[in-house]
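Student: Okay, sequence plus prediction incoming.
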Amino acid sequence: MDEKDILLLEELQKDCRQSLKKLARKLSMSITTVYDRMKKLEKEGVIKGYKAILDPDKTGNEAIAFILVRMEYFHGPDYEPLSQREIAKKISQIPGVMEVHIIAGEWDILIKARGKTIKDIGNFVIDRLRMIRGVGRTLTCDAWVTAKESPDVYLRKPV
C-alpha cells in the first residue's frame, strides 16, 4: 500500500458512502483511479466490505461486557487436548459476541459481548459460554461507560 491507498482508506473509514467523484476531488485523483484502487484493495482483502455502523444504545443493546476465559486444555474422560482456535471459533458463532481474541498471559481468551441487559450477558455466560467444552474459569467485567469505540483501523505509525 502506498500513501494514496492510505489516504483513500482513511476517507472510506470516515464515510464509505462518499461518491467516487467526491473521493476523487478530495484525493486529487481521477474517478477511474479511485475506482481501480478500491477494486484492488477489495481484491487483496484490505477492504472486507462496507457496512452501516449502528449505535448499540439506540438499538437497545446497551449492556457491554468483557469476559476473560481460562481454558481447560484436557477435558473429559479421554483427556483429549483442545485447541484455543477451535474454542474461539465456537464462541465467535454465538449471537451477541462482538469480538473474540486469543491472548497471552494468565487468561487464554478475551470476549467482547453485547446484550440488552447485564442479565442477558449473565445468561450468555452461564447458559452458552460455560457449556462449551474446554471453557474453564471465566471473569466478566461489565463496562459502565464507553469513552471510545471505533471500528476504524489505524493506518499510520503511532505519534
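Tutor: That came through fine.

Student: use CA for all of it now, contacts and neighbours both
Tutor: Fine.

Student: Tell me how far the most centrally placed residue in the chain lies from Lys119.
Tutor: Nearest to the geometric centre of the chain sits Glu99, at 4.4 Å (CA atoms, centre = their mean). With distances taken as CA to CA, to the nearest Å, Glu99 is found 19 Å from Lys119.

Student: again with Lys14
Tutor: 34 Å.

Student: What residues does Asn61 make contact with?
Tutor: Taking CA atoms under 8 Å, 6 or more residues apart in numbering as the criterion, Asn61 is in contact with Arg114, Gly115, Lys116, Thr117.

Student: likewise Pro56?
Tutor: Glu62.

Student: Would you confirm that Thr117 contacts Glu62?
Tutor: Yes - between Thr117 and Glu62 a contact is recorded at 6.7 Å, counting by CA atoms under 8 Å.

Student: ok, which stretches of this protein are strands?
Tutor: 63-71, 74-75, 80-81, 97-102, 109-115, 135-142 (DSSP state E).

Student: What is the neighbour count of Arg114?
Tutor: Neighbours of Arg114 under the rule other CA atoms under 10 Å: 24.

Student: swap in Gln13?
Tutor: Neighbour tally, Gln13, other CA under 10 Å: 15.

Student: Please tell me how far it sits from Glu42.
Tutor: 14 Å.

Student: got it, and Leu54?
Tutor: 23 Å.

Student: Neighbour count: these two, which is higher?
Tutor: When neighbours are counted by other CA under 10 Å, Leu54 and Glu42 differ, and Glu42 comes out ahead with 13 against 8.

Student: measure the nearest residue to the more buried one once chain neighbours are set aside to Leu41 for me?
Tutor: Nearest residue to Glu42 in three dimensions, chain neighbours excluded: Lys48, at 6.4 Å (CA to CA, 6 or more residues apart in numbering). According to CA to CA, Lys48 stands 9 Å off from Leu41.

Student: And here is the other one:
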Amino acid sequence: MDTVDQKILAELQQDGRLTVTELAARVRLSVSPCHRRLRELERSGAIRGYRALVDPAAVGLNFEALVFVSMRQEDRDTVAGFERALSEVEHVLEAQRLFGDPDYLLRIATVDLAAFQRLYDERLATLPGVQRLTSTLVMKHVVEDRPLPLTRA
C-alpha cells in the first residue's frame, strides 16, 4: 500500500459517500486510475464495506454498557459455542476476546437500564461457558468512530 492508497482510505474514512470523481480530485488522480485503486482496495479487503453511522439515540438506544466476561473454561468447543451464541445477540455492538482476565469485552446498547437488566439476566448470563459477568455503564463518549490512523507511529 503506497501513499496514494493511504490518501484514498483517509478520504473514504471521512466521507464514504464520495463519488469516484470526487475521490479522484481529492487524491489528485484521474478517474480511471483512482477507480482501479479503489476496486483493488475493496478486492484485497483493505476496504471491508460501506455503511451509515447511525446515532443510537435517534433509534431509541439511549443506554450503553461495557460488559466484561470471564469464562469457566477456555477450550476450543466452549469458546466456539460462546462466540457463536454471542454473535446472535443483536444488542452486542462490539465484542473483543482479550488476553488474560477477563476473557471478553462487550459493548452493549439498549433502550434503558431495565432492558439492559433483562438482556443481562436472560441472554448474557446464560451464554455457554460464562463464569462471571461484570458491567460498567458508559457515562459519555469522549472519542468515538475515529478513522484509523494510516501513518505508522
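Tutor: Ah, there it is. For clarity, every value in this text was computed on a predicted model and none was experimentally measured.

Student: what's the burial count for the residue nearest to Thr78 of the second structure when sequence neighbours are not counted?
Tutor: Nearest non-adjacent residue to Thr78 of the second structure, counting by CA to CA, 6+ apart: Gly129, 5.9 Å away. By other CA under 10 Å, 20 other residues sit near Gly129 of the second structure.

Student: so what corresponds to Gly129 of the second structure in the first structure?
Tutor: In the first structure, the residue matched to Gly129 of the second structure (TM-score structural alignment) is Gly134.

Student: More neighbours: which of Lys48 and Leu41 of the first structure?
Tutor: Leu41 (17 against 10).

Student: and the nearest residue to the more buried one once chain neighbours are set aside, how many neighbours does it have?
Tutor: Distance criterion CA to CA, 6+ apart; nearest residue to Leu41 of the first structure, sequence neighbours excluded, is Ile47 at 5.6 Å. Residues near Ile47 of the first structure, counting by other CA under 10 Å, number 14.

Student: circling back: with Ile121 of the first structure as the reference, measure out to the residue nearest to Glu42 of the first structure.
Tutor: 29 Å.

Student: same thing with Leu139 of the first structure?
Tutor: 12 Å.

Student: Among these two, which residue is more densely surrounded?
Tutor: Neighbours were counted for Leu139 of the first structure and for Ile121 using other CA under 10 Å; Ile121 has more, 24 against 13.

Student: Now the counterpart of the more buried one in the second structure: closest residue in space, sequence neighbours ignored.
Tutor: Ile121 of the first structure maps onto Phe116 in the second structure, with residues paired by TM-score structural alignment. In space, and not counting its chain neighbours, Phe116 of the second structure is closest to Thr110: 5.8 Å by CA to CA, 6+ apart.

Student: I'd guessed Glu11 of the second structure sits against Leu23; true?
Tutor: Yes - with contacts counted by CA under 8 Å, Glu11 of the second structure reaches Leu23, the gap being 7.2 Å.

Student: Can you pick out the residue with more neighbours from the two?
Tutor: Remark: of Glu11 of the second structure and Leu23, Leu23 carries more neighbours, 24 against 18, as counted by other CA under 10 Å.

Student: How about the contacts made by Gly49 of the first structure?
Tutor: Glu42.

Student: Distance of it relative to Asp127 of the first structure?
Tutor: Distance from Gly49 of the first structure to Asp127 of the first structure, by CA to CA: 32 Å.

Student: Likewise for Met29 of the first structure?
Tutor: 53 Å.

Student: between the two, who's got more neighbours?
Tutor: Met29 (15 against 11).

Student: Show me what the more buried one aligns to in the second structure.
Tutor: Checking TM-score structural alignment: Met29 of the first structure goes with Leu29.

Student: sorry, back to before: filter the contacts of Asn61 of the first structure to the buried ones?
Tutor: Among the contacts of Asn61 of the first structure, those buried by neighbour count (16 or more other CA atoms under 10 Å) are Arg114, Gly115, Lys116.

Student: what packs against the longest helix along the second structure?
Tutor: What stands out as the longest helix in the second structure, according to DSSP state H, is helix 31-44. Other helices and strands packing on helix 31-44 of the second structure, by 3 or more CA pairs under 8 Å, 6 or more residues apart in numbering; DSSP states H and E, are helix 3-14, helix 20-27.

Student: With distance to Arg76 of the second structure as added columns, please give those in JSON lines.
Tutor: Formatted as JSON lines, these follow (distance: least, CA to CA, whole Å):
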{"stretch": "helix 3-14", "distance to Arg76 of the second structure": "36"}
{"stretch": "helix 20-27", "distance to Arg76 of the second structure": "44"}
